[in-house]
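> Got a sequence here, can you build the structure:
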Amino acid sequence: MFSKINSFSTRGIDGYRITVEVDVSNGLPSFVMVGYLAEEVREAQERVRTALRNAGFCLPPKRITVNLSPAGVRKEGTGCDLAIAAGILRCLWEQGEKAKIRKTDETCPEMDGMEDEENNSAPDWDQWAFIGELGLDGSIKPLTGVLSMVYEARRCGMKRVFLSEENVQEGRAVDGIEIVGVRDVKALTACLQHPEQIHGQWFTPDLFQAGQEEFDVDFDEIVGLPLVRQATEAAAAGRHNILYIGPAGTGKTMAARRIPTILPPLTLEESIEVSKIYSICGLLKPDTPLVLQRPFRSPHHSTTAQAMAGGGRNPKPGEISLASYGTLFLDELTEFQPKILDLLRQPMEEGSITVSRLNQTVVFPAKTMIAAAMNPCKCGFFPDLGKCRCTPTQIRRYLNRVSGPFLDRIDIGVEVPRQDLGMMAAEKSIDEGSFPQTEQRNSSAVMRARVMEARARQEKRFADESISYNSQMTRRQIEEYCRLSGEDAVFLEKVERQQGISARGHGKILKVARTLADLDGQAEIGRTQLAEAIGFRSFEKKYWGSL
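The predicted model follows:
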């Protein structure tokens, strides 16, 4: 007897369909699996055979052949175990072997009516999918990447997916498909014998509660540093990469860690894509099937290239992908290995990263905003030569750990200076005396409102384009949306010639100026926004050009 069962696996962050073909026929008793299988997939024959036996099923002496199609794609993981078991049971059932595979415990309520075929409706095998790993005791174990697999199952027209009970919450995050949790093979058999009694779970709006973020930090905790707040707000509004430069203890990390508090809430589409990445990596919380807050990833400077970019024999996303639609914060930038920073150059431009391995090539999303912080030298006081004790050679060696091409991809650079404690106390008292605590002019709530207004202007501007943010504009779009007056164009050309700004840097200045104009509610870029954008670009000349 021959049967086909639907199952799904993952490649990259996306799911793909696997057709489990099972043939049970007379012949020398055996269990053979084919279809370009990894070792853990091939071992399914022992897991399935033992699980069925320990669940109380006595398999007849038959020749069992299992093919996982498409045969040209390497199968990895253990997610097809449940489908293989379902295929074998279906073959034996339709072959009239029910009595031979019946559970030895005749009092088991799940097995009652197994032989009463007239009272049962037939399973809809073509629109059902089975995803799960079998334990040797017949239990069904949870998997990673279930969200991607269920999402692909819905796209392929599946109406119902059987999963481990632990994966139900994650599976029901996909709208339009029924999720059925089964704890073991015995429960699965009951479902197959009584399809009319199956009551699965569905997506409900309460699973996605965007805008309910709660943060334990706020920008109103940062006293002074108006230029830092302005630069951070512009970076968040246009999704620009930003670099904080200054001595230790001045507030660089403090500002960067508050970026999530001023970013707009995730949309449902963004939440699903981020959740797929976290599902593949096994980072989703059991009680939270969707990521509801924009990610903020801060890898240590000792991280490896594979951890940053993703990879492995079966490639998994790295830190830059885990930060998609959020922020990747690189603290102590100069302590990262130069090769780590250089591998980020392509993702920073293209919004994706390609990982190639012997068996497959996958593309992971990298739609993230890069925020970095660094000291200007070992002692932290350069270019204040009155305080800096580093030699020119030491400074050059320190700064040259960050390559020019990487710096060229930074949109905004801002200095974070040391502040006088007396002035900080005076400014704090003025702010608290002039504004209610909940409406402070420097609070994250106020800044977030401005960022969302700027994002709304960008959404309207790019409604007919394939981009969403000012930082993504191409040369054609820059020419269309970043027009300058004749005097401003001459002014910009003069500054770029004096500072030696590259063509890419020219585009960065115009993109940032466009975002500053959006924050100011202006339809056209003015001299003020252009001058501010140039100021945010002058860090490269000041530090790296002075050596």
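
> alpha carbons only for contacts and neighbour counts from here, please
Fine.

> can you tell me which residues contact H199?
V180 (Cα atoms under 8 Å, 6 or more residues apart in numbering).

> I'd say V20 and N6 touch.
Yes. At 6.2 Å, V20 counts as touching N6 under the criterion of Cα atoms under 8 Å.

> Could you also give me the structure for this next sequence, so I can compare it with the first?
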Amino acid sequence: MLIKIYGSAIHGVAAQTITIEVNVDNGIGYHLVGLADNAIKESSYRISAALKNVGYKIPGKKITINMAPADLRKEGAAYDLSIAVGILAASDQIMAENIQDYVIMGELSLDGSLQPVRGVLPIAIQAREEGFKGIILPMQNTREAAIVNNIHVYGAENIKEVIDFFNEGKALQKVTLDTKKEFQERINNFPFDFSEVKGQETAKRAMEVAAAGGHNIILIGPPGSGKTMLAKRVPSILPPLTLKEALETTKIHSVAGKMGAETSLMTVRPFRSPHHTISDVALVGGGSYPQPGEISLAHNGVLFLDEMPEFKRTVLEVMRQPLEDREVTISRARFTVNYPASFMLVASMNPSPSGFFPDDPNNTSSIYEMQRYMNKLSGPLLDRIDIHIEVQKVEFEKLSEKRKGEKSTDIRTRVLLARDMQNERYKDLNISYNAQMGPKEIEAFCDLDDTSFSLIKLAMEKLNLSARAYDRILKVSRTIADLEGSDSILSHHVSEAIQYRSLDREFWNV
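Next comes the predicted model:
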């Protein structure tokens, strides 16, 4: 008897429905075809033990399983449940009248219990688009899938529950979720606040400008000056995620298997802080079976690279293209995968190998050591970082004062007002904030008066800035003007933006 049952495969951050055809005929043998990986080929052992432990068995006949389309690579143990149910239906051990109304996914343990799978959110979205009545999943995945409306989401702890659902009509636990309520309740949950940062007013201002325009920023300062502390608080002043952005971000984390059992929807912007020993593949994504890397997991959020010169140069250089294009393309011989990577880069570094600024008496690094240290960051990469800010050590008087600093909510209010101006300005364009401006938008929205033009011309000549750095200064100037509610870029806006190009100054080229 031939039975068709449906599962789903992940390709990039999207899903594609897989038709699993199970044919049970006279003879012996177990044949699985359709470009399945080793984890799927090993499923026969898990299925056999699981069925035996719940009172069923694989029939002693010839079983042929085809996973269509046959030219699409399938991987992982997520097809265990669908294959097992297909075998039972094809061998008349369970009823199969409405089995084609459901997408069924789940990994089997030997005792028949179900383990969670990855990529449930895009699977549920695809199932709804293709008109399936419902989706049957391990209980741990149900909250994530329930974000998708207009499709029934059923959870099971054991394959026996799924068998009884089809065979005896016993109800599976149906999971529903109020997505908007869930989103609104958790949208402002932040573990860190800028009020906890003592001093560092200049750095806080630079962080506010960076958040208002979505600009990349690098913090340069000695150990203990608060660089990491500042960076961890950036998500608290960024605009809250929209529901669309939350779904985009959740899809990526779902595909990467980073969603917890109690997490249904990403409600705050992600903050990713990889260790400096990370490989280039782990950072940008890829592998034999491509997975999203850290830059995609930071999509719509913050990627923090602590002690940036300690990262391998090859790792840093592969970020150059994603920083410009805001997506990363992973190419293999048989397919190409695109992952979104629109993130805000926050980096930190010491001013020298010894940890001190070049003009500090405690600096023991030689000129050669400092040049070699700075050369770990290429010019083209630094050009893609809009704001360079020096972070000085906090004086004792600042550290010991009881008065709290400005709260993140107050800073965020100003950031939101600036973003509102940008949303209005770019409403007819395919961009959302100043950092995304291209040459056409810069020409249209960054017009300078004579004083500002003379000021930036002088800076270009004295600092020997690149054309990309010139564009960065104009973008940051536009953001500073937005924070003031000014439609025009004035000379003091340009002057402040030029101050945020520390690493371009002769001071560093010792």
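
> TM between them?
Remark: TM-score between the superposed chains equals 0.93 [TM-score structural alignment, normalised by the length of the second structure]; 509 aligned residues with a Cα RMSD of 2.4 Å.

> L519 of the first structure against M452, yeah?
No. With contact defined as Cα under 8 Å, L519 of the first structure does not count as touching M452 (9.2 Å).

> and for V20 and N6 of the first structure, which residues touch both?
Listed as contacting both V20 of the first structure and N6 by Cα under 8 Å, 6+ apart are A83.

> Next secondary structure element downstream of the longest strand along the second structure?
For the second structure, the strand reaching the highest residue count under DSSP state E is reported as strand 14-25. Beyond strand 14-25 of the second structure on the C-terminal side, the first helix or strand identified by DSSP states H and E is strand 29-33.

> can you tell me what part of the first structure that following strand aligns to?
Using TM-score structural alignment, strand 29-33 of the second structure lines up with residues 30-34 of the first structure.

> do stretch 212-223 of the second structure as well
Following TM-score structural alignment, the partner segment of stretch 212-223 of the second structure in the first structure covers residues 237-248.

> And the contacts of that stretch?
For stretch 237-248 of the first structure, the surrounding residues in contact (Cα under 8 Å, 6+ apart) are 231-232, 234-235, 252, 263, 368-376, 379-381, 409-418, 451-452, 454-455, 469-471, 512, 515, 519.

> Give me the buried positions along that stretch.
Neighbour-count burial for stretch 237-248 of the first structure, counted by 16 or more other Cα atoms under 10 Å, picks out 237-248.

> With the first structure overlaid, report how far the host helix or strand of M229 of the second structure is off on average.
Following DSSP H and E, the helix or strand that holds M229 of the second structure is helix 227-232. By mean Cα distance after the TM-score superposition for the first structure, the fitted helix 227-232 of the second structure averages 1.8 Å away from its aligned residues in the first structure.

> which helices and strands sit right next to that helix?
strand 344-349 (3 or more Cα pairs under 8 Å, 6 or more residues apart in numbering; DSSP states H and E).

> in the first structure, what residues pair with the strand it packs on?
Under TM-score structural alignment, the match for strand 344-349 of the second structure is residues 369-374.

> Distance from the matching stretch to the middle of the chain?
Here stretch 369-374 of the first structure is found 18 Å from its chain centre; the criterion is Cα atoms, centre = their mean, to the nearest Å.

> One more: stretch 394-413 of the first structure?
Chain-centre distance of stretch 394-413 of the first structure: 27 Å, with Cα atoms, centre = their mean.

> start and end residues in the second structure for that stretch, please.
When stretch 394-413 of the first structure is aligned against the second structure using TM-score structural alignment, it corresponds to residues 369-388.

> Name the residues of the matching stretch that are buried.
Applying a neighbour-count criterion of 16+ other Cα under 10 Å, the buried positions in stretch 369-388 of the second structure are 370-371, 373-374, 376-377, 382-388.

> So which residues make contact with that stretch?
If you take Cα under 8 Å, 6+ apart as the criterion, stretch 369-388 of the second structure is touched by 206, 210, 215-220, 308-309, 313, 316-317, 320, 323-324, 345, 352-353, 466, 468-469, 472-473, 476, 497, 500-503, 509-510.

> Pull the distance from stretch 204-219 of the second structure to the chain's centre.
19 Å.

> ugh, wrong one, I meant stretch 212-219 of the first structure
Centre-to-centre, stretch 212-219 of the first structure and its host chain are 21 Å apart (Cα atoms, centre = their mean).

> cool, and stretch 365-383 of the first structure?
Going by Cα atoms, centre = their mean, where stretch 365-383 of the first structure is centred and where its chain is centred differ by 23 Å.

> and what of stretch 213-226 of the first structure?
Taking the mean of its C-alpha atoms, stretch 213-226 of the first structure sits 25 Å from the chain's own mean (Cα atoms, centre = their mean).

> any chance you could map the helices in the stretch 251-400 of the second structure?
Secondary structure of the stretch 251-400 of the second structure by DSSP state H, counting those that start in this stretch: the helices cover 280-284, 294-297, 313-317, 320-325, 367-374, 379-383, 396-400.

> Would you map the strands across the stretch 51-200 of the second structure?
Counting by DSSP state E, counting those that start in this stretch, the segments of the stretch 51-200 of the second structure that form strands are 62-68, 102-104, 107-108, 114-115, 134-138, 152-156, 173-174.
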